[in-house]
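**Q** this is a predicted model, with the sequence first.
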Amino acid sequence: MSWRIPVTVLARITSTISWLYMSYSDKASIEQDVESGQRTSSTIEEVDHERPKEQTHEPQTPICIIGAETSSNLTEITGAGRDIPDFGILQLDTYDSERADSRRGVISGGSTGLIYLLPSGYVRKTAYPDSTRKQSLRDIEHEYKIYQRLPRHDLLLEMVGYSMEHGLILEYMPNGNLREYLQTKAADVSLDQRLQWACDAAEALHLVHSHNIIHCDVKPENFLLDSRLRLRIIDFSGSSIDGSYFSAVESARFCLPRPWEAPSSIVTDVFALGSTIYEIMTGTQPYAHCTDEEVEALFGEGTFPPVDMIPCGEVIKRCWHSEVHSAKEIWLSIKAEVQKLKDTTGEASAQLSH
């Protein structure tokens, strides 16, 4: 079966590849396609956020930097449903094309833009300064609106601030993303931990859906690990809110077979959740040694990897066959699976953390 990808998505993918190549040429390592990731650059550029304002294209517009000290006052961002610290702001630099083009301090790069680690310990997500900048700015603004709707929650990143020109300021997760952790520390991951992650992923997706948001790109790379090794769902730049246009495209192994023009939905997110849980339990993606085209053909025929002998196998199977229609149902099923494993093997924890 054939798939068609929107031109804007292809343009941003091409831009990403170009930036990554340039970064490797400069010996600056970029390691993960997420809002926050592991620090890899030796020089951190001092850039930061300001309060939302009208976008400007003047070359010498001041850029605000987070100062070393913070104010005890709290300022509520309209619609965010939470209080955001009012940082002491120091006007230390100006925005110009040379600064925008700099890759110093970049710790990540994806289809939407670049991620900088700030001196304050937060990260700044900003658009690429190239031909895709206009679309990237729209995507980042869209992500800001989604963070405004979502509540403060342990399964979400904290949004600290936003401006059209300077992007999103978000919480930094030094343990990286779930896929990298599974690949590099597989031997250290217990069954208890894997079950907790599966439960976290399902609960986080249910939280997103409960606010009328479809993620559209659920996969282990879009879950970060906090200091307690609990998951945080991320990357809403291509998500759909209230049925709006979405720009994200699921990866082949996380994509429910359907006509290319069919929209993403709760059901497609749940399918991707099934593949995510599969990777959590096995440490590998579904059909890891097949090409994307081969995976698309297999999935299109309704042929999926065997799951009978892995934890949560029945849950994964139901996700893949669209036999469940909510992430909450998966969340509750995983909790039941934990109790079942505890009763039969004694390996699973008696109670998952909440």
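**A** Here it is on my side, so go on. No experiment lies behind these values; they were computed from the predicted model shown.

**Q** going forward, measure contacts and count neighbours with C-alpha atoms only.
**A** OK.

**Q** how about Gly302, what does it touch?
**A** Gly302 makes contact with His321 under the criterion C-alpha atoms under 8 Å, 6 or more residues apart in numbering.

**Q** let me know the secondary structure of it.
**A** Three-state assignment for Gly302 (DSSP: H, G, I helix; E, B strand; the rest coil): coil.

**Q** tell me how far it lies from Ser322.
**A** Relative to Ser322, Gly302 is positioned 11 Å away (C-alpha to C-alpha, to the nearest Å).

**Q** quick one: the helices in the chain, in order.
**A** Here the chain has its helices, by DSSP state H, at 7-25, 97-101, 133-149, 178-184, 191-209, 266-282, 292-300, 313-320, 327-344.

**Q** what's the spacing between Ile334 and Leu341?
**A** Per C-alpha to C-alpha, Ile334 is found 10 Å from Leu341.

**Q** now do Trp197
**A** Going from Trp197 to Leu341 by C-alpha to C-alpha gives 16 Å.

**Q** structure two is appended below for comparative analysis:
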Amino acid sequence: MLARCDLAELLKEGKPNDELIHKCFGQIIEAVAVLHRLDIIHSDLRLAQILVDGEDNIRLSDFNASQYPNNVALGYEKATNCLPRDYAALNTVSSDLFVLGSTLYELTTGHPPYEELYADLWRGPTDDDDQLRAEIRRKHIADYRAEQQYKQGDFPDVSQVFGGGIILGLWNGTIISANDALTLYYADLS
């Protein structure tokens, strides 16, 4: 089945209904669990990398940055999704689980974690080098602030979000595998 769109595009059209969000939530966790069983770290999980087909099933895509046995990852997650760590070290299951939490947060809320830190960014294309340098500086500052909040355990509030306990557990490291997250997801559904 061909992809209809990716989840980022779907969210731009407006927040999907709860049934679709719940379905995608579980399928994303299941897809990451399969990757981890195969010793693959996606390394760049985000809504734009998750395709939705005509039957509203998801497919992970873009494995360019992925890490698999005997090969290092070629990339990292974006700052709003990323586990603060030594970026010279290999990506890990823990870093993939952290970004899974951020991806699920964006799916359920319709915006990335710490979106407010990026509110003043990107006013559009420019030929002005000074304006471009200032834009890059503002993004670096916002990335740094997001990373500091994560390091301090100051996560966005998920108390009123579907799967909030799973998202928080993925962020704070109390959920140590995608299989554990999947078990909690099924328990939340019952």
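**A** Looks like it arrived, so ask away. Fair warning: this is a prediction, and the values are worked out from it, not measured in the lab.

**Q** what's the TM-score once they're superposed?
**A** Scored against TM-score structural alignment, normalised by the length of structure 2, the superposed chains reach a TM-score of 0.83; 166 aligned residues with a C-alpha RMSD of 1.3 Å.

**Q** re earlier: ranking the helices of structure 1 by burial, who's on top?
**A** Highest mean neighbour count among those (mean count of other C-alpha atoms under 10 Å): helix 266-282, with a mean of 25.

**Q** that one to helix 313-320, inter-axis angle?
**A** Angle between the axes of helix 266-282 of structure 1 and helix 313-320 is 150 degrees (criterion: axes from the mean of the first three to the mean of the last three C-alpha atoms, to 10 degrees).

**Q** which residue in structure 2 aligns with Lys328 of structure 1?
**A** Superposed on structure 2 with TM-score structural alignment, Lys328 of structure 1 falls opposite Asn179.

**Q** which residues does the residue nearest to that match when sequence neighbours are not counted contact?
**A** Leaving aside its sequence neighbours, Asn179 of structure 2 sits nearest to Ala33 (C-alpha to C-alpha, 6 or more residues apart in numbering; 5.6 Å). Applying C-alpha under 8 Å, 6+ apart, we find Ala33 of structure 2 in contact with 177-179, 182.

**Q** to which residue of structure 1 is Ala33 of structure 2 aligned?
**A** For Ala33 of structure 2, the aligned residue in structure 1 is His206 (criterion: TM-score structural alignment).

**Q** ok, now Leu170 of structure 2?
**A** Under the alignment (TM-score structural alignment), Leu170 of structure 2 pairs with Cys319 of structure 1.

**Q** Ala48 of structure 2 now?
**A** Per TM-score structural alignment, the equivalent position to Ala48 of structure 2 in structure 1 is Glu221.

**Q** count of neighbours near that match?
**A** Number of residues near Glu221 of structure 1 (other C-alpha atoms under 10 Å) recorded here: 20.

**Q** so it makes contact with Arg179?
**A** Yes - between Glu221 of structure 1 and Arg179 there is a contact under C-alpha atoms under 8 Å: 5.4 Å.

**Q** one step back: any idea how far the match of Lys328 of structure 1 lies from Gly165 of structure 2?
**A** 15 Å.

**Q** sorry, back to before: could you dump the helices of structure 1 into JSON lines with distance to Gln91 of structure 1 added?
**A** Listed next are those as JSON lines, based on distance: least, C-alpha to C-alpha, whole Å:
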{"stretch": "helix 7-25", "distance to Gln91 of structure 1": "28"}
{"stretch": "helix 97-101", "distance to Gln91 of structure 1": "15"}
{"stretch": "helix 133-149", "distance to Gln91 of structure 1": "23"}
{"stretch": "helix 178-184", "distance to Gln91 of structure 1": "36"}
{"stretch": "helix 191-209", "distance to Gln91 of structure 1": "36"}
{"stretch": "helix 266-282", "distance to Gln91 of structure 1": "42"}
{"stretch": "helix 292-300", "distance to Gln91 of structure 1": "48"}
{"stretch": "helix 313-320", "distance to Gln91 of structure 1": "50"}
{"stretch": "helix 327-344", "distance to Gln91 of structure 1": "45"}
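
**Q** fine, thanks again, bye for now.
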